[in-house]
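**Q** need coordinates for the below:
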Amino acid sequence: MYGTPALPPDFVSLPHANPDAPKGGAITLANTGSFDSLNPYIQKGNVPWQLRFLTHESLMGRNRNEPFALYGLLAESIEVPEDRSWVEFTLRPEARFSDGTPVTVEDVIWSYETLGTEGHGRYRSLWTQIESLEQVGPATVRFTFNTENRELALLAGMRPILQKAQWEGKSFSDAALADIPIGSGAYVISDFEAARNVVLTRNPDYWGKDLPFMRGTFNFDQITIDFYGDGDVVFEAFKSGNVSAIREFNAETWSSQYDFPRAQSGDVIKSEIKHQKPSGITGFVMNTRRAPFDDWRVREALITAFNFEYINDTLTGGAQPRITSYFSNSPLAMEPGPAKGEVAALLAPFNGRLLPGVMEGYALPVSDGTLRNRQGLRRALGLMKEAGWTTQDGKLRNADGQAMQFTILLDQQRTEDRAIADLYTQALSQMGIDVKTELVDGAQFTARTTTFDFDMTYHRRAMSLSPGNEQYFYWGSEAADQDGTPNLMGAKDPAIDAMISAMLTARTAEESLSATRALDRLLIAGRYVVPFWQFTTGRIAHIDEMKYPETIPIYGDGPDWMPQFWWYEE
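**A** The predicted structure follows:
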């Protein structure tokens, strides 16, 4: 994106891979809930989330130690002009799907057209920015763009490539469970039992095993994904040896609950993985498409009523810091205090229409840490009064006498979210707000959040060190009205759209940084989410036979680090 890639043309392997890692072994991972689809590229169904990272490949791949840079994967060469109005990819002649057939330009064109029109919502934004897609050589495809966006040349290399021939005469968007997409990745789905498990086997004839970019990756012979009712059952399965590795997101649980016999004997190892990536946003998101969440003062009051210091101490032992912005824990985070320099200049055209705190600086309310949090609740009630809600007969009512009431929608498998909601609703009840927690299964939760059918719900959106076009999908105005986008809050702000545009047209890293920090101000001062704690350290408990390289990428752990860069060693 900016300047020259870090790795030379003759690099041996990615810096965070072990090129000498042995192949072999089998591991079992665990998901909660169920699945009714094995096609992660369509809107329909619940899919094991790991599949996107194991079975299919894109034209280019990411070095997890280097933001804003991609390297050839299915493509052996990439050509772009100075203005990046188009990009050409030439396919590697050895690239093959798992059934041995070659990956062709026809497959590439079909994949982009199909994903852009029938696929999951995450793929559609790019398609609207492609003016034309054509074959310009025996193995070369050209993308021409219809908008100024310097990141598009990179994004065009990051979509999964599917096999066109597999879907002739079949409906892609309405695929049945047995219609497993054929990919070119290192693993194939070799077996599955509906709603119970999925077995992935490493393809011994995988075409890319000798590529420097892939050397030392995808080392396990078999990966089984088992499904369980909830996180507590998963933990018991791990303790008994039926699951090989789990990620732990609660620091208090990590320090107090991992002293079972297999951990004491050394059969289970606790690994802490530091990272430098942004916190993203985790918390209870408010649906601004509905009253009363369309009033920023109500949203501020609900954030103020959330007794973070007490809840954090109760549930994590106070070990995890709070999310203070969407890019916490990284250089991309907004700076405290008033907006300055280029950040202020970017926001200036919208001054007068910005919410309080954007230009002046915004900090989350801090409670006194006690259970009662009287000062915080008094401030919250004051904000509610400014918004037209007053206490009448012990209930918070508006001018028409209507009581404030709403529902927090939660996935019943996520026990920690329920514990947070229980403590939160106690405080809201003291304010005279009628709040109910609605627990649904994973399929219903996905369906409800996909169609924005909720008042308040749990939301987690990870962020990268190279933010770009996906930000439109996360909180752009158009995404607010498109089912399936992560814009759960319904953000519709021309200033947000403008900051994303500034990120995408930036020609230097400094310009991109200013636009990102300006965007961060708009998001956190938008008061869309009641933020929880951030995860500055990844925590993975795993069997002793599972090993990983000494060099940890700056992105730390993630779905494309474990199990991709790990290996099995007796």
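
**Q** hey, let's count contacts and neighbours off CA atoms from now on
**A** Will do.

**Q** what about Phe35, neighbour count?
**A** Using other C-alpha atoms under 10 Å, Phe35 has 22 other residues around it.

**Q** for the nearest residue to Thr508 once chain neighbours are set aside, what is the enclosing helix or strand?
**A** Excluding the flanking residues, the one nearest Thr508 by C-alpha to C-alpha, 6 or more residues apart in numbering is Tyr2, at 6.2 Å. For Tyr2, there is no host helix or strand (DSSP states H and E).

**Q** distance check, Tyr2 against Pro8.
**A** Separation of Tyr2 from Pro8 (C-alpha to C-alpha, to the nearest Å) stands at 16 Å.

**Q** ditto for Trp566
**A** Going from Trp566 to Pro8 by C-alpha to C-alpha gives 24 Å.

**Q** which one's more surrounded, the two?
**A** Legend: neighbour count by other C-alpha under 10 Å for Trp566 and Pro8, higher for Trp566 (22 against 8).

**Q** and for this structure, the residue most distant from the center?
**A** Relative to the centre of the chain, and counting by C-alpha atoms, centre = their mean, the farthest-placed residue is Asp393 at 43.4 Å.

**Q** residue contacts, the residue nearest to Thr508?
**A** Tyr2 makes contact with Phe68, Arg507, Thr508, Ala509, according to C-alpha atoms under 8 Å, 6 or more residues apart in numbering.

**Q** one more to line up against the first:
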Amino acid sequence: MTPRASTHSLRIGLTGLAAALALAGPAGAEPSHGLAMYGEPALPAGFDHLPYANPDAPFGGAMVTAEVGTFDSLNPFILKGTVPWQLRFLVGESLMGRTLDEPFTLYCLLCETVETAEDRSWVEYTLRPEAAFSDGSPVTAEDVIWSFETLGTQGHPRYAGFWQAVESIEQTDERTVRLTFNQDNRELALLSGLRPILKKAQWEETDFTESGLDTVPITSAPYVIEDVQPGRSITFARNPDYWGQEVPFRVGTNVLDELRLEFFGDETTAFEAFTSGQITFTREFNVGRWESRYDFPAVQSGDVVLEVLGHERPSGMTGFVMNTRQPPFDDWRVRQAMIEAFNFEFINDALTGGEQPRITSYFSNSPLAMDHGPAEGRVREFLMRFEDDLPEGALEGYSLPVSDGSERNRAGTRRALDLLNEAGWSVAEDGVMRNEAGDPFTFEIVLESGSSENASIIDMYGQSLERLGIRPSVTTVDAAQFKERTDVYDFDMTYFQRGLSLSPGTEQYLYWGTDYAEEPGGRNLMGATSPAIDGLIDILLTSESREDFLAATKALDRVLTAERYAIPIYQWNISRIAYDRHLHHPEEMPIFGDWNGWQPDVWWWEED
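**A** Okay, the predicted model is just below:
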């Protein structure tokens, strides 16, 4: 069967991007229904529903997805424990909700109105009087204040950076809370709207930092955890008494009665579960399997629908990250040699038939992507502020090497050898790459069990490295061990994935900011400590014009790419999904495409 193509109108996407990035001051100190990073929200006060949601979607039905790995905790708001990544999106609810049709615009959810100063130095939320937790108790200003303080001081490190920027938080009315900031960062007002709100009373005599399967955080979200089979499945049930079904941001969303996550040991078993009908929705990341294996009987009969969805968000970075905290990857020449030795064209042809494009930079596939070739104009001006700290290629231009596609990749191997020689490494008489002290060049690649494709890629990569006299060790660990090791940066190279949005902001500090390079459980896996990166993020966050915002992001993209932190692999500028024919989604796709907030949020089930 030929996959059914569905893409969002380019005109709508570009219009949304332009509106969100247009230079315009936000309304100051006036109650509003929404808040945009730049300009005004696209949807007016009193809007009925999100444009990519179906207000007539019927309630009922179920969606079952396959997950590779396991879990040992149901608290997604702390560092401890292994939690399914979807959990904080399914059971968490915040003051505002993020639309997927604008780069960074929020609309009121738990809050009835939002106010902010013209300079975004403070923001104030007034709660909806009907807002309630799943146990029926009201969401109060006290709950809001406790949630901000607790997440900021005891929660997952992802919340700590924001809390450090809060000068004060106070209750100014029965249902109103104001946050005042101590930094010049226009994004903070929006980030505050995305913090999950928890029930204070649940944790008064419980240690919030402890994880397990016996404590489920009480939130106000549409779904509650109904059943847990440890390590095997988690079932979510739609709360029939959910307080917010008539809130415009929620109309037409979260109508499926049941969501279930089924866990499997590897990708092969998960795929077999889908072909047998045990799973009703899947995303396929292996283009070779998509082209060759999705012709099973249920597809041929029409019981399973195949679909390809486009999007307009940045590619982000997917590949294998190198830990720069210690040798040998603290030398950019060694990192470039590793990139030269990685024969992407041969690997891509072997695994996908050459069908999958490669990521070319962190913000590729978007208007925020760096331009190849020498930096010009405002981008160059921003880079020159950090001239002494720029990696080679940031100003002149940097692009990934392209091989001839042959297995031996002679040109890439020669370039890798030259770079390693410059860095003090050479092939000894025994055929082993050694430094001047005679130490062999070796490093450990840590992989999570269950990913057969990553294992195949590393196997072919290892053969290329052997031609250089380098024999890395490959260690495969389960999900819990993988998290433990990456939390303390106990690896030399590992699989790495970072999704990026059309409105990059404070999260950039978390991903590659110096202050987070040694933070346990942080997201700066490469250990980036670049004054240029830190400075460009500062400019990005304080830009007051569309031009400066774009230029700062393009400059940041240049530095990140030229630092050679990661070996990029496939670019996912489309989503390949397959699902039971009874499942449906609206025809209009948001500019973010298949992203958190779209599936399962706007899907519904219809019987024949």
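
**Q** what residue of structure 2 takes the place of the residue nearest to Thr508 of structure 1?
**A** Applying TM-score structural alignment, one finds that Tyr2 of structure 1 aligns to Tyr38 in structure 2.

**Q** tell me the counterpart of Glu252 of structure 1 in structure 2.
**A** With TM-score structural alignment as the matching criterion, the partner of Glu252 of structure 1 in structure 2 is Gly288.

**Q** which parts of the helix or strand harbouring its match are buried?
**A** Secondary structure assignment for Gly288 of structure 2, by DSSP H and E: helix 287-293. By 16 or more other C-alpha atoms under 10 Å, the buried positions in helix 287-293 of structure 2 come out as Val287, Gly288, Trp290.

**Q** could you measure from the nearest residue to the first one once chain neighbours are set aside over to Glu507 of structure 2?
**A** Counting by C-alpha to C-alpha, 6+ apart, Val287 of structure 2 lies nearest to Thr352, which is 5.4 Å off, once chain neighbours are set aside. Separation of Thr352 of structure 2 from Glu507 of structure 2 (C-alpha to C-alpha) stands at 32 Å.

**Q** could you do Asp266 of structure 2 as well?
**A** From Asp266 of structure 2 to Glu507 of structure 2 the distance is 31 Å (C-alpha to C-alpha).

**Q** go on, Leu50 of structure 2?
**A** Distance of Leu50 of structure 2 to Glu507 of structure 2, computed by C-alpha to C-alpha: 25 Å.

**Q** those two - which one has more neighbours?
**A** Using other C-alpha under 10 Å as the criterion, Leu50 of structure 2 and Glu507 rank with Leu50 on top: 21 against 17.

**Q** structure 1: which residue goes with the more buried one?
**A** By TM-score structural alignment, Leu50 of structure 2 lines up with Leu14 in structure 1.

**Q** same thing with Asp389 of structure 2?
**A** In structure 1, the residue matched to Asp389 of structure 2 (TM-score structural alignment) is Arg353.

**Q** may I ask which helix or strand encompasses its match?
**A** Using DSSP H and E, Arg353 of structure 1 maps to neither a helix nor a strand.

**Q** what number of residues lie near it?
**A** The burial count assigned to Arg353 of structure 1 is 10, neighbours taken as other C-alpha under 10 Å.

**Q** same question for Asp56 of structure 2.
**A** For Asp56 of structure 2, the neighbour count with other C-alpha under 10 Å is 10.

**Q** how near is the nearest residue to it once chain neighbours are set aside to Pro51 of structure 2?
**A** Among residues not flanking Asp56 of structure 2 along the chain, Gly252 sits closest, at 6.3 Å (C-alpha to C-alpha, 6+ apart). Applying C-alpha to C-alpha, the value for Gly252 of structure 2 to Pro51 of structure 2 is 10 Å.

**Q** all helices of the stretch 351-500 of structure 2, in order?
**A** 377-384, 410-422, 452-466, 479-487 (DSSP state H, counting those that start in this stretch).

**Q** circling back to that earlier point, buried stuff in the next helix or strand after the helix holding Gly288 of structure 2?
**A** The helix or strand immediately downstream of helix 287-293 of structure 2 is helix 297-301, counting by DSSP H and E. Neighbour-count burial for helix 297-301 of structure 2, counted by 16+ other C-alpha under 10 Å, picks out Ala298, Val299.

**Q** read off where helix 297-301 of structure 2 ends up in structure 1.
**A** Matched against structure 1 by TM-score structural alignment, helix 297-301 of structure 2 falls on residues 261-265.

**Q** what sits up against that stretch?
**A** Under C-alpha under 8 Å, 6+ apart, the answer for stretch 261-265 of structure 1 is Lys239, Val268, Ile269.

**Q** run the last query once more with 6 Å
**A** The contact list for stretch 261-265 of structure 1, computed with C-alpha atoms under 6 Å, 6 or more residues apart in numbering, reads Val268.

**Q** likewise for stretch 299-314 of structure 1?
**A** Residues outside stretch 299-314 of structure 1 that contact it (C-alpha under 6 Å, 6+ apart): Phe293, Gly318, Pro365, Ser367, Gly369, Thr370, Leu377, Ala380, Leu383, Tyr424, Arg527, Val530.

**Q** contacting residues for the third one?
**A** When you say that, I think you mean Pro365 of structure 1. By C-alpha under 6 Å, 6+ apart, the contact list for Pro365 of structure 1 reads Thr304.

**Q** now do the strands in the stretch 251-400 of structure 2.
**A** With DSSP state E, counting those that start in this stretch as the criterion, the stretch 251-400 of structure 2 has strands at 258-264, 281-283, 304-310, 317-322.
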